[in-house]
Structure formats: structure tokens, C-alpha cells
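Student: Just a sequence and a predicted model for now, questions to come.
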Amino acid sequence: MCRHLAYLGPDIPLGVVLGDPEHSLVRQSWAPRRQRYGTVNADGFGVGWYAAGDPVPARYRRAGPVWGDEGFADLCRVVRSGAVLAAVRDATFAGADGEAAAAPFASGPWLFSHNGAVRGWPDAAAPLASALPVHELLELAARTDSALVWALVLHRLRQGDDPGTALAEAVRELAAAAPGSRLNLLLTDGASIAATAWGDSLWYLPAHPSGRVVVASEPYDDDTGWCEVPDRTLLTATRTRVALIPLKESTL
């Protein structure tokens, strides 16, 4: 369920990676090619981007399908950035959270997205939620599994974990508490990307001499340079390098 994408590189109009490619994230909202769970990503979408000189990203999110939002098309045509994270949300059960449930979630310099589902939600995740400080629970953006996953990751970031460790440890905790969960996570601070492949597809375009790297749920075109990330893997990337580290489930 869901599709997401992160880009680091030279400043470009957002549409170059989000709307223009033949199999762009916008098209993936109704015709994904490699989505294993769900079929239509119509329950919200969002994009976050960074402007030069400002470490805090801007966001544009809506509760409906991306294909019907003319404002998003205009935004993608004129806004330029060298760091972007965007997502389209799988059609799911009715809820009152609206656009608050749409990624990217944000705090300070961070943008975050979760592609997947916590199995047995919410009961299976209750022990992890109860271990968070009360004020962090009260800050939850929405009453969804993705919002709690973000809270777990953000708690680790605030405690000083680097992005890769924050994602990896959150995934291990969630997988132990809720076996069978799908936990593809995507995180950026505008200078680096961290992501996990855990139960769904994840691909990347390797770092390019121009200083560009893309990480996405699935390729947005037929470029032969796309590489699939093996399941149970942590990916970390900057504009000049990509590293893959195998993940093991917690034995606790």
C-alpha cells in the first residue's frame, strides 16, 4: 500500500520527478506497476521540499486523490528544489484524520513517509506506544499506524540516533511486536536519505556525477540504471553515494 519517493540533487521543478515521467508518482496513484498490496492510492497525498537557506521544509498535503488536484499540478510546474519527499496514500477505511494522515510527516528538518501496515493495529503496537513519553503521544499527527511509526522514529532521532539507526531500530521493534508488518520507511533532512525495505518494493537510482540520487517505491521510468533494494535492507544515501546494509529481526 502507498507509494513514495525521495530526491536529492540539483534544483529542478518538482514535476520533473513527480509528474513528468511516464510512470511517475502521480501515475502510480492509479496505475502502480510493482505495488504488492492495494490497488489505488487515492486516500491522500503530499509533497515536502526544501528551499535554499532554510533547513525546515515546506509541505503541501491533501486528503483526496492527487490526480484531481489542479493546485498540485501548478505547484509542481513552478516550485524548484534540490531535496524532495512525496507520497500517495493507499485507499483504506474511512477515517476522520483527512490530510493529517497523509505523508510526509514532519518535524524540524525531517520529512518522513511509511509505505506498509502494522499488522494487528492498534493492539499489537500498544506496548510500543505506551513506552513513549506522554507529550510525544499527544503530538501524534493522526490516529494511524504510520503516525505512530513516525513517532517511534522521531523519538530516536531526538535521543541522538543517526537516521539509519533510528529507522532500523524502529523497524526491528515493530516487527517484533507485530510480526508480518510491512515497514518500508523513508526519511530525509534535505541532505541525506535513509530508507528501509521490509515487506514491499524499494528501488533507487544510484548516485550520479551531477550529485543526484533517487529512492522510490518503484521506478518512475524505464531507465536501466534503477536498482532494486533487497527485502530486509537499510538504505542510506547522499547526493554522491548509496549504501545498503542487511537488517535482521530482533531476537527479543
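Tutor: Looks like it came in fine.

Student: Could you use CA atoms for every contact and neighbour count after this?
Tutor: Fine.

Student: show me the contacts for residue 41.
Tutor: Contact analysis of residue 41 by Cα atoms under 8 Å, 6 or more residues apart in numbering lists 1-3, 28-30, 65, 88-91.

Student: Filter these down to just the ones in helices.
Tutor: residue 28 (DSSP state H).

Student: out of the contacts of residue 41, which is most surrounded?
Tutor: Among the contacts of residue 41, residue 88 has the most neighbours (other Cα atoms under 10 Å), with 34 neighbours.

Student: Nearest residue to that one in space, ignoring adjacent ones along the chain?
Tutor: Of all residues not flanking residue 88 in the chain, residue 45 sits nearest, at 4.2 Å (Cα to Cα, 6 or more residues apart in numbering).

Student: take a look at this one as well, against the first:
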Amino acid sequence: MCRHLAYLGPPVALGEVLNAPPHSLFRQSWAPRRQRHGTVNADGFGVGWYADGDPVPARYRRSGPVWGDASYADLTRVVRSGALLAAVRDATLAGADGEAAAAPYAAGPWLFSHNGAVPGWPGSLASLVPALPAADLLSMEARCDAAFLWALALHRLRTGDEPAQALADTVLDVAAAQPAARLNLLLTNGETIAATAWGDTLWYLADPGGGTVVASEPYDDDPRWTEVPDRTLLAASRTDVLLTPLKEPAE
């Protein structure tokens, strides 16, 4: 469920990355090619981006389908950035959170997205609640599984974990509590990207000219797209991509 994408590279109009490619994230909202769970990503969308000289990203999120939002079309046509994270949300159960449940989630310099699901939520992750300070639980943006995963990862970031380690440890803790969880996580601070492939597709495109895209699926048929194996941690910059296998949690 869901599709997401992060980009680091030369400044471009957001739409060049999100809308222009033939199988863009925009098109994936109704016609994904590699989505294994769900078929229509119409229950919200969002894009976060960084402006020169400001480490705190801006966001534009809505609760409806991206194809019906004229303001999104204008925004992505004129706003330029060298770093962004965007997501379209799979059709899901009705809830009161609306826009707040749409990725990317944000705190300080960070943008975060979750592609996947946690069966049995929220009871299946009740054992992980004591790992979070009460203030972190009370300040969650939404009451969905993705927001809770973000709270877990953000707590690790705030206590000093590197981005890739924060995602890896979050995935292993959640998978131990709910082995059926699908946990493709995506995180950026505008300078690096960290991601996990755990139960769904993940790909990356590294341009020798100095750009990196990490996405749920390729947005075009460029042969340089590389699939990330399942149970893998990805750490990327504008010029390098490092893949590290993730071990299954201990029984």
C-alpha cells in the first residue's frame, strides 16, 4: 500500500520529479505498476521540500486524491528544490485524521514516510508503547500505524542514532512485535536518504551527474534503476548508495 519517493540532486521544479516522468508518482496514485497491496492511492498525499539556506522543510498535504488538487499542480510547477520527499496514500479505512495521516511526517529537518501496513494495529504494537516518552505519544500527528512508526524512529534520532540505524532498529523492533508487518520506511534531512525494503518494493536511481532517487517503483524505464532486495537497509547521498542486509529479528 502507498507509494513514495525521495530525491536529492540539482534543484528542479518539483513536478519534474513527481509529475513529468511517464510512470510518475502522480500517475502511481491510480496506476502503479509494481504495487503488491492495494491498487488506488487516493486517501491523501503530500510533498515536502527544502529551500536553500533553511534546514526545515516545507510541506503540502491533503486528505484527498492528488489528481483532484489544482493547487498541487501549480505548486509543483513553480517550486524548485534540490531535495524532496513525497507520497501518495493507499485507500484505507475511514478515519478522523484526514490530512494529518498523509505523509510526509516532519520534525525539525526530517521528512518521513511509510509504505506498508501493520496488521492488528494498534493492539499488535502495544508492547512497544513503553519505549516512547509520554510526550512523544501525545504529540503524534495522527493515530495510524505510520505515525506511530515515525514516533519510534524520531525518538531514536533524538537520542543520537544515525538515520539509517534509527530506521533499521525501528523495523526490527516492529517486526519482532508483528512479524506480518510490511515496513518500507523512507527518511531524509535534505542531505541524505535512508530507507528500508521490508515487505514491499523499493528501487533507486543513481545519476553520475550528482542525483539520487529512491522510490517504491521506477518512474520511467531507464535501465539504471536498481531494485533493492527485500530485508535491506539503504543509505544514500547525492553521489553514493550503500545497501546493507537486515537480519530477521530473533524469535
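Tutor: Received the coordinates, thanks. This one's a predicted model, so the numbers in the text were calculated from it and none came from an experiment.

Student: The contacts of residue 41 of the first structure: which two are farthest apart?
Tutor: Pairwise distances among the contacts of residue 41 of the first structure were taken by Cα to Cα; the largest, 14.3 Å, belongs to 1 and 65.

Student: contacting residues for the counterpart of residue 170 of the second structure in the first structure?
Tutor: Taking TM-score structural alignment, residue 170 of the second structure has residue 170 as its aligned residue in the first structure. Residue 170 of the first structure makes contacts with 149, 152-153, as judged by Cα under 8 Å, 6+ apart.

Student: Which strand runs longest in the second structure?
Tutor: Counting residues, the longest strand in the second structure under DSSP state E turns out to be strand 3-13.

Student: what about the very next helix or strand once past that strand, how far off from the first structure?
Tutor: Using DSSP states H and E, the helix or strand that follows strand 3-13 of the second structure in sequence is helix 14-18. Overlaying the first structure shows helix 14-18 of the second structure at a mean distance of 0.4 Å from the equivalent residues (mean Cα distance after the TM-score superposition for the first structure).

Student: what range in the first structure matches helix 14-18 of the second structure?
Tutor: Residue span in the first structure matched to helix 14-18 of the second structure, by TM-score structural alignment: 14-18.

Student: Show residues contacting the matching stretch.
Tutor: 7, 24-26, 73, 75-81, 84, 86, 220.

Student: do stretch 113-128 of the second structure as well
Tutor: 1-4, 87, 103-105, 144-146, 149-150, 173-174, 177-178, 180-187, 199-200, 216.

Student: go on, stretch 89-99 of the second structure?
Tutor: For stretch 89-99 of the second structure, contacts defined as Cα under 8 Å, 6+ apart pick out 1-3, 29, 38-45, 61-63, 102-103, 142-143.

Student: Quick check: buried residues in stretch 149-166 of the second structure?
Tutor: 149-157, 163-166 (16 or more other Cα atoms under 10 Å).

Student: Format the residues you listed as JSON lines; extra columns: distance to residue 240 of the second structure and secondary structure.
Tutor: Formatted as JSON lines, those follow (distance: Cα to Cα, whole Å; DSSP: H, G, I helix; E, B strand; the rest coil):
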{"residue": "149", "distance to residue 240 of the second structure": "26", "secondary structure": "helix"}
{"residue": "150", "distance to residue 240 of the second structure": "25", "secondary structure": "helix"}
{"residue": "151", "distance to residue 240 of the second structure": "28", "secondary structure": "helix"}
{"residue": "152", "distance to residue 240 of the second structure": "27", "secondary structure": "helix"}
{"residue": "153", "distance to residue 240 of the second structure": "23", "secondary structure": "helix"}
{"residue": "154", "distance to residue 240 of the second structure": "24", "secondary structure": "helix"}
{"residue": "155", "distance to residue 240 of the second structure": "26", "secondary structure": "helix"}
{"residue": "156", "distance to residue 240 of the second structure": "24", "secondary structure": "helix"}
{"residue": "157", "distance to residue 240 of the second structure": "22", "secondary structure": "helix"}
{"residue": "163", "distance to residue 240 of the second structure": "15", "secondary structure": "helix"}
{"residue": "164", "distance to residue 240 of the second structure": "14", "secondary structure": "helix"}
{"residue": "165", "distance to residue 240 of the second structure": "17", "secondary structure": "helix"}
{"residue": "166", "distance to residue 240 of the second structure": "19", "secondary structure": "helix"}
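
Student: How many residues are close by residue 58 of the first structure?
Tutor: Around residue 58 of the first structure there are 15 residues (other Cα under 10 Å).

Student: Report the contact partners of it.
Tutor: Per Cα under 8 Å, 6+ apart, neighbours of residue 58 of the first structure: 48-50.

Student: ok, now how distant is the aligned partner of it in the second structure from residue 48 of the second structure?
Tutor: In the second structure, the residue paired with residue 58 of the first structure according to TM-score structural alignment is residue 58. Counting by Cα to Cα, to the nearest Å, the gap from residue 58 of the second structure to residue 48 of the second structure is 5 Å.
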